[in-house]
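Asks: Give me the fold of what follows.
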Amino acid sequence: MTSNIAEQLNNALVEGRSSPIIELVMFIQGMMTRWFSARRKKANKHRGLMTIEVDKVMTKTMALVKGSKVNSISSWSCQVVGKFGGSESVQLEQKKCTCKYFDNMKIPCGHAMIAADNIGLEYETMVGHWYKTVAWRETYAGVIRPIGDPRDESIPEDVRDAMLMPPLTKRPPGRRRTKRFPSTGEMPGPKKKSVPNKCGRCR
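Replies: I've put the predicted structure just below:
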């Protein structure tokens, strides 16, 4: 949710980027077909009300506030006091918490889950609709069909008879770049340490 989806897609298209435009479109179509098919099967097998990743996030968040105390303010409001004295105010009806995680992410924070346990509220009712398994299945319900035979398409005569020339471009010297330029403020990943060659007998 914090990564740019365009960067991930750009990384997935590295293999087909150097191909002609028609081959690139076919490469993207095949890749998206595989992705949708795999995710559709995974979503249909899942039996929980929330998606797998959201369930993991909530379990990890709950462990961070384990041992906190809950002070009831009203039937839907609570004050959660942590082990080190910090306190947060939770309003379950408005789905808000003073830590702002619940407000912004629409995923219940640890304070909200402890407060929900105090009044017997199910966690699933506090999660945003787009994090539920129903929305997950709806996302990949569409089918990306293979590209049909071009001979089956009806092409107008003026388009068929048109002479389309390639653009007048000059290829820059040197080998074409395969990796993108890093964005402003982006930290490069750690470099792998080179292992020196050793003799197989004497080491």
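
Asks: From now on I want contacts and neighbour counts done on CA atoms only, so please keep to that.
Replies: Noted.

Asks: Pretty sure residue 96 sits against residue 77.
Replies: No: using Cα atoms under 8 Å, residue 96 is not in contact with residue 77, being 9.7 Å away.

Asks: Find residues that contact each of these two.
Replies: Here residue 96 and residue 77 share the contacting residues residue 90, scored by Cα atoms under 8 Å, 6 or more residues apart in numbering.

Asks: What residues of the biggest helix by length in the chain count as buried?
Replies: Identified as the longest helix of the chain according to DSSP state H is helix 21-45. The neighbour-count check on helix 21-45 (16 or more other Cα atoms under 10 Å) flags 24, 27-29, 36-37, 39-40, 43 as buried.

Asks: what's in contact with it?
Replies: Contacts of helix 21-45 (Cα under 8 Å, 6+ apart): 13, 16-17, 133, 136-137, 140-141, 143-147.

Asks: want to try CSV for those, with secondary structure as columns?
Replies: Output for the contacts of helix 21-45, formatted as CSV (DSSP: H, G, I helix; E, B strand; the rest coil):
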residue, secondary structure
13, coil
16, coil
17, coil
133, helix
136, helix
137, helix
140, coil
141, coil
143, coil
144, coil
145, coil
146, coil
147, coil
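
Asks: Before we compare anything, build this one as well:
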Amino acid sequence: MYMVKGAAYAHTVPEYDRYMDLIRAANPALATYLETADPKLWSRVHFEGDRYNIKTSNIAESINSAVKKAKGLPIPRLLEFIREKLGRWFSKRREDALSLTTRHSRGVEYILAIRSYYAGSMIVDRIDAWRFHVKGGRRDSAAEANVDMSYYVCATHSTPSLFSTYAHPIYPKEGTDSHVKPVRCLPPGESVPSGRPKKSRWQTWLEMSRKKNTKPRKTHKKYSCSKCKEPGHTRPNCVAED
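Replies: Alright, predicted model coming up:
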């Protein structure tokens, strides 16, 4: 599995080919299956679009956890709860963007500072106006290239772009609930199960063990013969004499 994962997350074609050679040596049928399944659909290096390293449902789980308290409320109140929470989030991030004095967000400025530190320890030999031969050593490579590192940062990470993302306010609905047309509320068509309604899904044994910081273990049932009472085999395979 680690070979398949390495091929799927490889950033370069040589790295992808190296993992595929390992898979082919260990299991030729698996390598043939992966190649037939079209690497454009499952490998990062052959994918023609942009994945941005996002392959999980974490954002959906985060929103689900944020509105957990309001799940039992009526739909109008649930929507109002979501609106109020999003309004507080947008207001906080809008004020945070206005307080920035840098060209980019705090996270991007931190990354640039770290990479500038390591880039300053490289020896750079100029090849032409835009190409350089980068080697190890102690020398200011940024000064050698005469190019500001922030020039290569996408404009979407700039401070104005961050502010414009949260610039639009989220207004509450107009009027009050008294303007809603009165409609007779009928009981649901199906019976409601007894007991308190569950607001969260059942957790698997793996999730519960991770919360307890214990290593999950599966116990295997030990079988014994019902005829001779000896372990290690069952009655159909018993060789004991009658």
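
Asks: The contacts of helix 21-45 of structure 1: which two are farthest apart?
Replies: Greatest spatial distance among the contacts of helix 21-45 of structure 1 (Cα to Cα): 17 and 133, at 33.7 Å.

Asks: Strands of structure 2, start to end?
Replies: Counting by DSSP state E, residue ranges of the strands within structure 2 are 122-126, 132-136.

Asks: Of all the ones you listed, which one is nearest residue 5 of structure 2?
Replies: Of all the strands of structure 2, strand 132-136 sits nearest to residue 5 of structure 2, with 30.0 Å by Cα to Cα.

Asks: how far away is the residue nearest the centre of structure 2 from residue 202 of structure 2?
Replies: Nearest residue to the geometric centre of structure 2 (Cα atoms, centre = their mean): residue 56, 3.8 Å. Note on residue 56 of structure 2: its distance to residue 202 of structure 2, by Cα to Cα, to the nearest Å, is 20 Å.

Asks: Could you do residue 58 of structure 2 as well?
Replies: Distance, residue 58 of structure 2 to residue 202 of structure 2, using Cα to Cα: 18 Å.

Asks: what about residue 106 of structure 2, how many residues close to it?
Replies: When counting by other Cα atoms under 10 Å, one arrives at 16 neighbours for residue 106 of structure 2.

Asks: no, scratch that, I was asking about residue 193 of structure 1
Replies: 6.

Asks: Helices along structure 2, start to end?
Replies: Counting by DSSP H, the helices of structure 2 are 2-8, 13-26, 28-36, 58-66, 75-98, 106-119, 141-145, 159-165, 205-211.

Asks: Where in structure 1 does the fifth one align, residue-wise?
Replies: Right, the one you point to is helix 75-98 of structure 2. Aligning helix 75-98 of structure 2 against structure 1 (TM-score structural alignment) gives residues 21-44.

Asks: What of the third one?
Replies: Helix 28-36 of structure 2 falls opposite no residue of structure 1 when the two are matched by TM-score structural alignment.

Asks: packing partners for that helix?
Replies: For helix 28-36 of structure 2, the elements it packs on are helix 13-26, judged by 3 or more Cα pairs under 8 Å, 6 or more residues apart in numbering; DSSP states H and E.

Asks: how distant is the helix it packs on from the center of its chain?
Replies: 26 Å (Cα atoms, centre = their mean, to the nearest Å).

Asks: ok, the contacts of helix 21-45 of structure 1 vs residue 193 of structure 1, which is closest?
Replies: The nearest member of these to residue 193 of structure 1, counting by Cα to Cα, is residue 13 at 27.5 Å.

Asks: how about residue 57 of structure 1, what's its match in structure 2?
Replies: Under TM-score structural alignment, residue 57 of structure 1 pairs with residue 111 in structure 2.

Asks: neighbours around that match, how many?
Replies: If you count neighbours by other Cα under 10 Å, residue 111 of structure 2 ends up with 11.

Asks: quick one: it and residue 165 of structure 2, what's the gap?
Replies: To residue 165 of structure 2, residue 111 of structure 2 is 21 Å away according to Cα to Cα.

Asks: Residue 140 of structure 2 now?
Replies: 36 Å.

Asks: These two - which one has more neighbours?
Replies: residue 140 (17 against 14).

Asks: Once you drop chain neighbours, what's closest to the more buried one?
Replies: Closest residue to residue 140 of structure 2 apart from its sequence neighbours, by Cα to Cα, 6 or more residues apart in numbering: residue 120 at 4.2 Å.

Asks: Wait, that neighbour touches residue 136, no?
Replies: No: taking contacts as Cα under 8 Å, residue 120 of structure 2 lies outside contact range of residue 136: 9.9 Å.
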